[in-house]
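Asker: this one's sequence-less:
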């Protein structure tokens, strides 16, 4: 009996430590997953309409986001479309880079890449935040949301140049509001003194400010025989590709932060420490990892097997994309219809053309 009691007493502290470690591990996974889980809306199918009783079935939304879903399910469809635009634009901007904005088939979408505060992480947060602004603003203008419409605030005002505000401007202010309320919610509900939280909030705002900055004035002339006696103008959204290109430029000159920032962002470069960080600058905490080699545990697929351009000098070149490992060349036969002619009436006759194409892939 004494031996049994002794065994029982020594086992309890061990069990407590195991439970404590499991609890810490669970909290860590929950925190890492929650930071990015709303992005899953960009790859999830929300066909039809979202009902308020189905909001709890959407994975990873924090309480504030669930409230948006319950109060206005229509807006969640726009947010989902905005996240989808952001993901597709990320893949478009990085299609020729070593990291090509790889997505995974789970609720984190981007996987372990988001755990490190690299400049790739910064771009992801910014472009998805911008995507939500763009999609919600567009939905307002076409009347798909009941809580907003296009912007008529300056309708009828005259300008010194002789034109008048008219038409129906895109309501970017409402898009900015929804993006801030929804996209920032997972960060605002956590520790605002955390450097990573400050980084995410800043990059979210960079995405929103980029959309606002690229809003352009569009005009239409009215007058007899095509003259421009009267010109009405309105403000319109830019194509989302323009936003993606602007954010890619911000990514390339992204600012590295000092880790301990105490509720404010500070540059790691001591020479520029006193310079304020603007909302045209993306920020990151850590250097980017080496994307050349396959490391699945870190969400890195490597560049082996990627198609490269032998004659290019850009990031898609075989020298850069293949990381100096060299490349394989394969001759591929490409068959297509060509020299098509229309015959009256009514069929098209084409010839069959074959071409041999050299395809280069990284070793």
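Answerer: Good, I have the coordinates. A quick note: this is a predicted structure, and the numbers were derived from the prediction, not measured. Numbers count the residues shown, from 1 in each chain.
Asker: please count neighbours and contacts with C-alpha atoms only from this point.
Answerer: Noted.
Asker: report the buried residues of the strand or helix carrying residue 355.
Answerer: For residue 355, the host element (DSSP states H and E) is strand 347-362. Buried residues in strand 347-362, counting neighbours by 16 or more other CA atoms under 10 Å, are found at 360-362.
Asker: try stretch 245-256
Answerer: For stretch 245-256, the neighbour count (16+ other CA under 10 Å) marks 246-248, 250-251, 254-256 as buried.
Asker: against that first model, consider the following:
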């Protein structure tokens, strides 16, 4: 083989390995998505919480699953529906939380999903790991309580126990303990396998494991206590209580606050994470942590999965992240007047027809240059 051909061949091998490395379990959330050829900006994340029963065939078809994840998938294929729902829920919540910011959680294309962002070790990397790990716990917990999984059900471990306040645990609590254990086994597998193969603790792997756990803790933190009164005429002589999952919006809001307060870290000699600059302040388990500063998301950089903010809708009067000055990065914005014609002042006439007028509304739309 000639030198030029050998170089090209080697480059293809390297490119293949890079793409394979970027593919990961998060790709499960894209199953059933419409992925047009125009590019990743047009990805339509499936919004259904009831994906098809993919079965064991999914285990070998999803790129980037490590050995332990494939084993879990093959041994418990029914659980993968709940995992897919959870990942999808996490992606959609990520997009909702960042819809008005320069980085808006847009999938980056092909099998990578968030491949470029995940390799940065930035605050956005931390949030993705946290919200998707939380999503898997949320989806699995729901599936357990609904009786959709044979290996778990709702949590009755505290049923019948009394408390000093005079109420009893009862009903059927959402089984977040099982879901957390399963999610830890599945979601943490790539980093644990990487550490095992390299026989050392890599700060990036430890960062991802920490943020995965912070996402799971967010679900436990917001578990709600629901109660029902028993007694004559609703006197509440006895109160039965159980634990219920929080809405995922609450979890997303909480993790977004953690993102805003995220901690820049390094690795201690004893293989523990520590804050940079404030070494005496410990890193808490529920903190989101990162190792590298975020890039400039203003200018399009396709090679690094950055789409820029050109063409994004902005708010002319806002001083927040969605404001035209901040979102457009000082480049200015375009103004477009859009005319909407709607039916209005409708009246019902007996019997039996409706008449309406046509109302014209003009709206100004602002997009970043």
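Answerer: Yes, it's here. It should be emphasised that the depicted structure is a prediction, and the values quoted were computed from it without experimental measurement.
Asker: which strands or helices does the strand holding residue 355 of structure 1 pack on?
Answerer: strand 307-308, helix 318-321, strand 327-343 (3 or more CA pairs under 8 Å, 6 or more residues apart in numbering; DSSP states H and E).
Asker: and of the ones you listed, who's closest to residue 15 of structure 1?
Answerer: Relative to residue 15 of structure 1, the nearest member of these by CA to CA is helix 318-321, separated by 49.4 Å.
Asker: average offset between the closest one and structure 2?
Answerer: Here the mean offset of helix 318-321 of structure 1 against structure 2 after fitting is 0.9 Å, by mean CA distance after the TM-score superposition for structure 1.
Asker: what about that helix, distance to the chain center?
Answerer: From the chain centre to the centre of helix 318-321 of structure 1 is a distance of 26 Å (CA atoms, centre = their mean, to the nearest Å).
Asker: counterpart of that helix in structure 2, which residues?
Answerer: Counting by TM-score structural alignment, helix 318-321 of structure 1 lines up with residues 324-327 of structure 2.
Asker: who touches the matching stretch?
Answerer: Residues from elsewhere that reach stretch 324-327 of structure 2 (CA atoms under 8 Å, 6 or more residues apart in numbering): 100-102, 298, 309, 314-321, 331-333, 366-368.
Asker: rerun that using 6 Å as the cut-off
Answerer: Stretch 324-327 of structure 2 is contacted from outside by 102, 314-316, using CA atoms under 6 Å, 6 or more residues apart in numbering.
Asker: mind putting those residues into TSV with distance to residue 272 of structure 2 and neighbour count?
Answerer: Output for the contacts of stretch 324-327 of structure 2, formatted as TSV (distance: CA to CA, whole Å; neighbours: other CA atoms under 10 Å):
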residue	distance to residue 272 of structure 2	neighbour count
102	32	23
314	42	24
315	43	19
316	46	16
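Asker: closest one of these to residue 276 of structure 2?
Answerer: Of all the contacts of stretch 324-327 of structure 2, residue 102 has the smallest distance to residue 276 of structure 2: 25.5 Å, by CA to CA.
Asker: would you agree the closest one falls within a helix?
Answerer: No. Going by DSSP: H, G, I helix; E, B strand; the rest coil, the assignment for residue 102 of structure 2 is coil, not a helix.
Asker: quick one, helices of the stretch 1-150 of structure 2?
Answerer: Counting by DSSP state H, counting those that start in this stretch, the stretch 1-150 of structure 2 has these helices, from start to end: 3-22, 57-61, 67-75, 77-97, 115-120, 123-145.
Asker: so the helix or strand that the last one is followed by matches what in structure 1?
Answerer: Counting by DSSP H and E, the next helix or strand C-terminal to helix 123-145 of structure 2 is strand 167-169. Under TM-score structural alignment, strand 167-169 of structure 2 corresponds to residues 163-165 of structure 1.
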